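Asker: Pasting the sequence and the predicted coordinates here, then a few questions.
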Amino acid sequence: MSNNLLVTILLSVLVYREATAATNRTFPDYFKFGIATASYQVEGAWNEDGKGENIWDHLCHTNPTFVDNGDNGDIACDSYHKYKEDVALLKDLGVDYYRFSLSWSRIIPLGLAGSPVNQAGIDYYKSLIQELGDNGIEPMVTIFHWDLPETLQEFGGFPNPELEEHFAYYARVVFENLGDSVTYWTTFNEPLQTCHQGYSTGTMAPGYKSSGLAEYKCAHTLIKAHAKAYHIYDEEFRPQQQGYVGIVADTTWFEPASDSDADQEAAERALQFNYGWYINAVVNGNYPAVMIERIDERSKQQGFETSRLPKFTEEEIEYIKGTHDYLAINAYTTVYAQAKEETDPTVVSYESDLNVDTFIDESWEQSASSWLRVVPWGLRNLLNWLSKTYNHPEIFVTENGVSDLGGLDDDRRINFYQEYLSNVLEAILDDGVNVTRYTAWSLMDNFEWARGYTEKFGMYSVNFDNPGRPRTPKASASYYAQVIASRCLVDTCE
């Protein structure tokens, strides 16, 4: 990317920094509202009806101190048994679609290509999809959301190139068995977290720490696995099923700390090392140029014979390029990005390869999650950046939400949705960004990974002390239902 184009993109998205009142305009008729969960976070039934062990089962059982309070997802929200009740909640909200994920180990207990399929797992998801259809709710299905079968992790997990074929087998099984009732698919949710937190920082399962090495191998396999699944659908299933396939990536919005060229370049580099790491590949066939150049050069300085960033062959670049029917973004928060002096070239790590300082404005509202500050204008800037960087694609917001510590009167969550959705609508109406879907996170309080049940993102409260796991609507559920029904964020719209 030329410096002139970089400056044009950044200056065009730097104009939205001030908080504004919620807009009184209405969402377009084509715009759809949804809400999301993920299998390990809500299903429970961790070893029932033939389900195999996944990496979160294994980690929680073998290292209970990894998760706050020793929590685990053995029962979670018990959605495996209470899915009809969950669909009734979705019906009350009035959502157009429900984004949920499949458990690989529930469908293929061993995870291995060619290994037996668990019919009980298939039947569970068929029943859930049928219940959604009977209530006029579209399923939006994520094939993988962080819960790799433990058997595959014992073979090395995603850094092992063999995972491409195992995932392809799994994806084909899913398309064959569920595809007649599903129009929208996502292959992977937040691969950045799968690879960076799973194999670099070790803060997510499987908990490995190999920064600047294993995470790049993980991403390489995962991107090729995505492309393989996309082509399987495109060639074998799309003619009959007429569906759409994408991948869900996430990023923080990196706001340049100043108008200096150095800070603007640092912000752009951070975006490319986060979102672009995966999406530049599926759009253009390869990693962002800035990643390739920096990691190649640093690897050379460190004495590696080849770059720590694996290379796609020319054939692979052509195969991966264009493997998306829409672009998706999970977005929550914002930081400022600032240039910094180059780090010691002998240090092998993702952070050193990136080499950007980040900081926050302490006046930004703090959620219950240490990483999540409430910065609504950051989402509008991010949507504009996506649109300009990737040639104005159709964009789905596939996760957006805020955490608290519990309670039914969650006015702060209502304010969050009102302000963030205002910025989505302004991006559509004022900036011409083609956003067509918005997905709130989350339907109900659930297992929040390493934070267990201490942080609450749901519109419905779940009593985890009660074996029945009763759900109770919060004030935000009523607000979101009102927004969906009226397509308006305030009491009266134009």
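Answerer: Looks like it arrived, so ask away. Numbers count the residues shown, from 1 in each chain.
Asker: drop to CA atoms for contacts and neighbour counts, all remaining ones
Answerer: Will do.
Asker: Mind listing residues that contact the helix or strand harbouring residue 198?
Answerer: With elements taken from DSSP states H and E, the one containing residue 198 is helix 198-199. With contacts defined as CA atoms under 8 Å, 6 or more residues apart in numbering, helix 198-199 is touched by 204, 205, 206, 207, 208, 209, 210, 211, 214, 215, 218.
Asker: another one to put next to it:
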Amino acid sequence: MNMKCSVILLAFTVSYASGISNRSFPADFKFGVTTAAYQIEGGWNEDGKGESLWDWYTHTYPDRIQGGTNADVTCDSYHKYKEDIEILKDLGVNFYRLSIAWSRILPEGTVNHVNQAGVDYYRTVFQLLIDNGIVPVVTLYHWDVPLTLSEIGGWTNPLLVDYFADYARLAFELFGDQVKQWHTFNEPQSFCMLSYQGPLRKAPGYDLPAEAVYQCNYVVLKAHAKAYHIYDDEFRQKQQGNISIVLVAHWKEPASDSDADKEGQNLALQFEMGLLANPIFNGNWPQVAIDRVAERSKLEGYPRSRLPEFTQEEIDYIKGTADYFGLNHYTTELVSFAYNVTNVTEYPSFDADRGVLRTTDPSWPQSNMTWLRSVPWGFRKMLNWIDQSYGHPAILVTENGWADDGTSREDPQRISYIQDYLTALLEAIYDDGVNVIGYSQWSIYDNFEWLSGYMAKFGLVYVDFSSPNRTRTPKSSYYYYQKIIKTKCLVDTCDAA
């Protein structure tokens, strides 16, 4: 670890030991909560909705989901949206980040068949949010591709660029008078890296050679850019909105002071965040990824790199396609350098290309998810790294949250997590000059958490999944977050910033 990193880490340690920040959030700072259609809506086959990839996956492979569960009903927000919006209004959020279920408005994924019942549902939800003073922040794709499109290769098929662009244009036409803040994709890193390779795979659950991961990234970036340009060229002037993408990364802290582990830190950040962020904010893949994958591919006997090469036209088309940086961040990992370029494995893999081992510090507080520990100083470092790496963009924290087992409506660990992470955020704003414009909690409700089913609870509000009514009960963290939103302060009394 170099001297600069040592000093920063020491400052973080002193700060959190001394307590929660008593600075006020900036006057124009916005607070929200986040959900995703598949995780809360239910109504999986009602009113003309088509089957999504995750509908098929949970029904076909229940053994891959903890508890063998699915999201056929989940929170039943498809029917309980009025109650949901009352809860949001009472919480006092400035915005609600939610997603559209692609197959609810396009059952086959294509625009030749528009499901009017789905359109009416979302227009009703968006208008009710607006009527209650809540800004709808809408994600077009939160992992639930229509099954018909998954069956032709999903995000490894270049045809998805045009299918997604058609869907995006239709959404802008249908909802652009109500929605002024769009996200194209949520966490492409997650559905590219965790869907096509590895032992614990999200839908569609394939285990393919590493080029599938890169092909997914390549197709998604071109689909995102096309949707962005459609909005920019055809809708922005009239609708006066903005559009971005949501990316995710854990902070990567070197496991030691060695030069090798510092190199491992860079590899981990560039392969996790840089593969998606660098083309959008700087242009092209990160050079270290280009060089490393090309060399490894050559040694593995491939005639070309497994990482697709962008043309200059594609580089120029993708660069600059984000009005701000949408960031999902939860935790920190320790990384150690593991694989030299020449350490060729029997089976080409993304992990071998990335070339690091990831661990955690057992002293970091542990949540109900094995990967999630509370490391607030890592959040501050992540914000600074994004600021310095991508030209000082405005950053909207689109997800951040804590998981427990949901056995109690009293959730002091979640409150501590919120306090510590928002303290780190305030330090990034005031001490480091990072332009963080808002923050959103994952999630307003306990919901279906993908492979974890209903075993991990991230909600500010408890949902009784054993009740046909899916009764909602606010937790203590709900009331604490309500107070933060109202006072823009983490403690009882804040000093002027």
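Answerer: It's in. All figures in this text were calculated on a predicted structure; none of them were measured in a lab.
Asker: After superposing, what score do the chains get?
Answerer: The TM-score (TM-score structural alignment, normalised by the length of structure 1) is 0.96; 488 aligned residues with a CA RMSD of 1.5 Å.
Asker: re earlier: look up the counterpart of the helix holding residue 198 of structure 1 in structure 2, residue range please.
Answerer: Aligned by TM-score structural alignment, helix 198-199 of structure 1 falls on residues 195-196 of structure 2.
Asker: how far does that stretch sit from the chain's center?
Answerer: 16 Å (CA atoms, centre = their mean, to the nearest Å).
Asker: how close does the residue sitting furthest away from the middle of structure 2 sit to residue 344 of structure 2?
Answerer: Farthest-out residue of structure 2 from its mean C-alpha position, per CA atoms, centre = their mean: residue 301, at 35.1 Å. For residue 301 of structure 2, the distance to residue 344 of structure 2 under the criterion CA to CA, to the nearest Å works out to 10 Å.
Asker: on that earlier part again, what does the residue farthest from the centre of structure 2 correspond to in structure 1?
Answerer: Matched to structure 1 by TM-score structural alignment, residue 301 of structure 2 sits across from residue 303.
Asker: cool, and residue 120 of structure 2?
Answerer: When the two structures are superposed using TM-score structural alignment, residue 120 of structure 2 falls opposite residue 123 in structure 1.
Asker: tell me, how many neighbours does that match end up with?
Answerer: Counted with other CA atoms under 10 Å, residues neighbouring residue 123 of structure 1 total 14.
Asker: Just the terminal-to-terminal distance for stretch 295-307 of structure 1.
Answerer: Stretch 295-307 of structure 1 stretches 7 Å from its first residue to its last (CA to CA).
Asker: Just the buried residues of that stretch, please?
Answerer: The neighbour-count criterion (16 or more other CA atoms under 10 Å) identifies 295, 296, 297, 298, 299, 307 as the buried residues of stretch 295-307 of structure 1.
Asker: which residues touch the most centrally placed residue in structure 1?
Answerer: The residue lying closest to the centre of structure 1 (CA atoms, centre = their mean) is residue 190, at 3.7 Å. When contacts are counted by CA under 8 Å, 6+ apart, residue 190 of structure 1 is found next to 145, 248, 249, 250, 330.
Asker: The closest residue to it other than its chain neighbours: what secondary structure?
Answerer: Excluding the flanking residues, the one nearest residue 190 of structure 1 by CA to CA, 6 or more residues apart in numbering is residue 249, at 4.6 Å. Residue 249 of structure 1 carries the three-state label strand when classified by DSSP: H, G, I helix; E, B strand; the rest coil.
Asker: which residues in the stretch 251-400 of structure 2 form helices?
Answerer: Taking DSSP state H, counting those that start in this stretch as the test, the helices found in the stretch 251-400 of structure 2 are 259-269, 275-281, 287-299, 312-318, 350-354, 376-389.
Asker: Quick one, which of those gets closest to residue 174 of structure 2.
Answerer: Using CA to CA as the criterion, the shortest distance between residue 174 of structure 2 and those is 25.0 Å, found for helix 312-318.
Asker: After superposing, tell me the mean distance of the closest one to structure 1.
Answerer: Following the fit onto structure 1, the mean deviation recorded for helix 312-318 of structure 2 is 0.7 Å by mean CA distance after the TM-score superposition for structure 1.
Asker: what helices or strands is that helix leaning on?
Answerer: Where contact means 3 or more CA pairs under 8 Å, 6 or more residues apart in numbering; DSSP states H and E, helix 312-318 of structure 2 is packed against helix 211-230, helix 275-281.
Asker: Relative to residue 17 of structure 2, which of those is closest?
Answerer: Nearest to residue 17 of structure 2, of all those, is helix 275-281, at 33.1 Å by CA to CA.
Asker: which one in structure 1 is aligned with residue 253 of structure 2?
Answerer: So residue 253 of structure 2 corresponds to residue 255, using TM-score structural alignment.
Asker: list the buried ones in stretch 146-159 of structure 1?
Answerer: 146, 147, 148, 149, 150, 151, 152, 153, 157, 158, 159.
Asker: quick one on the thing from earlier: confirm the match of residue 120 of structure 2 sits in a strand?
Answerer: No: secondary structure assignment (three-state DSSP) places residue 123 of structure 1 in helix, not in a strand.
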